[in-house]
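Student: Coordinates for the following, if possible.
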Amino acid sequence: MVKKSPAAQGRKRDVRVRLPDDQHGEAVAEAARQGVSLSRYVRTVLLEHCLTRRPPDEVASALSSLSRQLSAIGNNLNQIAHVLNAGNHAPVSQVLKDVQAANSETRALLRNLQP
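Tutor: Down below sits the predicted model:
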């Protein structure tokens, strides 16, 4: 009798996937590069990309860009606050426009993520 590893004991369902030869070869090669079995590689890809509802690459890239933009806006706001606290005047109109643009872009991305 073949004894299952502790990790495999909780897995009770088989999923069969048919691939063209070239895609199968790519999957086998990638699994080998990562030092895992083809089964583990396919399971990892499935869980990371589908079951966890990870955003598509383009959305993740856009969110990363927005994060950088919001960080820059925050820095600008801190600089403006520093100037104002020193009793001087500071132009805030561009920072407000940047905040509004980032807010609009964020809302559009969120609309794309919702089912």
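
Student: Please count neighbours and contacts with C-alpha atoms only from this point.
Tutor: Noted.

Student: sec struct for residue 29, please.
Tutor: Three-state assignment for residue 29 (DSSP: H, G, I helix; E, B strand; the rest coil): helix.

Student: Following up with a second sequence; could you model it the same way so I can compare the two?
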Amino acid sequence: MTANDNPQLQPATRSGSQKRVRIRKIPVACDDEEFLRIEERAREVGLSRPSFLRACGLGTPGPRARRSPPVNAEALGRATAALNKVGSNLNQIAHVLNARGTSLTTQECFAALAETRAAAAAIRELLGHKDRP
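Tutor: Okay, here's the model as predicted:
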């Protein structure tokens, strides 16, 4: 039986940018431990679960497989905490500026801005994004 003989096997209408549609699925039963191991190994190599399984079975994840960098959860947590701390400092600076206090210096403002930029850069690096020049 071909896709032309069975309307259920007919590919969905394609958008102009799509070159092909994957319509066949292979359900695979696995227990929690197996699922977590597949998830972890896929993340280690920077692939989605389907792309990882395709790579294991076919030797290639496919032409348009999206690679995502593995994220170090501990480092990302530290970077997020640092960004939260900086956000708190910026909030305090804004409060002082709104109250027209004189205890805030320009140097403190620039230091807070530098901390914010450094924390944001650390998060971008962990997520595999390159900084703009």
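
Student: how about the longest helix anywhere in the first structure: buried residues?
Tutor: In the first structure, taking DSSP state H as the definition, the longest helix is helix 57-85. Residues of helix 57-85 of the first structure classed as buried: 63, 66, 69-70, 73, 80-81 (neighbour count, 16 or more other CA atoms under 10 Å).

Student: Tell me which other helices or strands the next helix or strand along the chain from it touches.
Tutor: Sequence-wise, the next helix or strand downstream of helix 57-85 of the first structure (DSSP states H and E) is helix 93-113. Packing contacts for helix 93-113 of the first structure, counted by 3 or more CA pairs under 8 Å, 6 or more residues apart in numbering; DSSP states H and E, involve helix 57-85.

Student: what inclination does the helix it packs on have with respect to helix 93-113?
Tutor: With axes from the mean of the first three to the mean of the last three CA atoms, to 10 degrees as the basis, helix 57-85 of the first structure and helix 93-113 are set at 150 degrees to each other.

Student: and helix 57-85 of the first structure, what does it pack onto?
Tutor: Partner elements for helix 57-85 of the first structure (3+ CA pairs under 8 Å, 6+ apart): helix 93-113.

Student: ok, and what's touching the helix it packs on?
Tutor: Contacts to helix 93-113 of the first structure, defined as CA atoms under 8 Å, 6 or more residues apart in numbering, come from residues 55, 59, 62-63, 66, 69-70, 73, 76-77.
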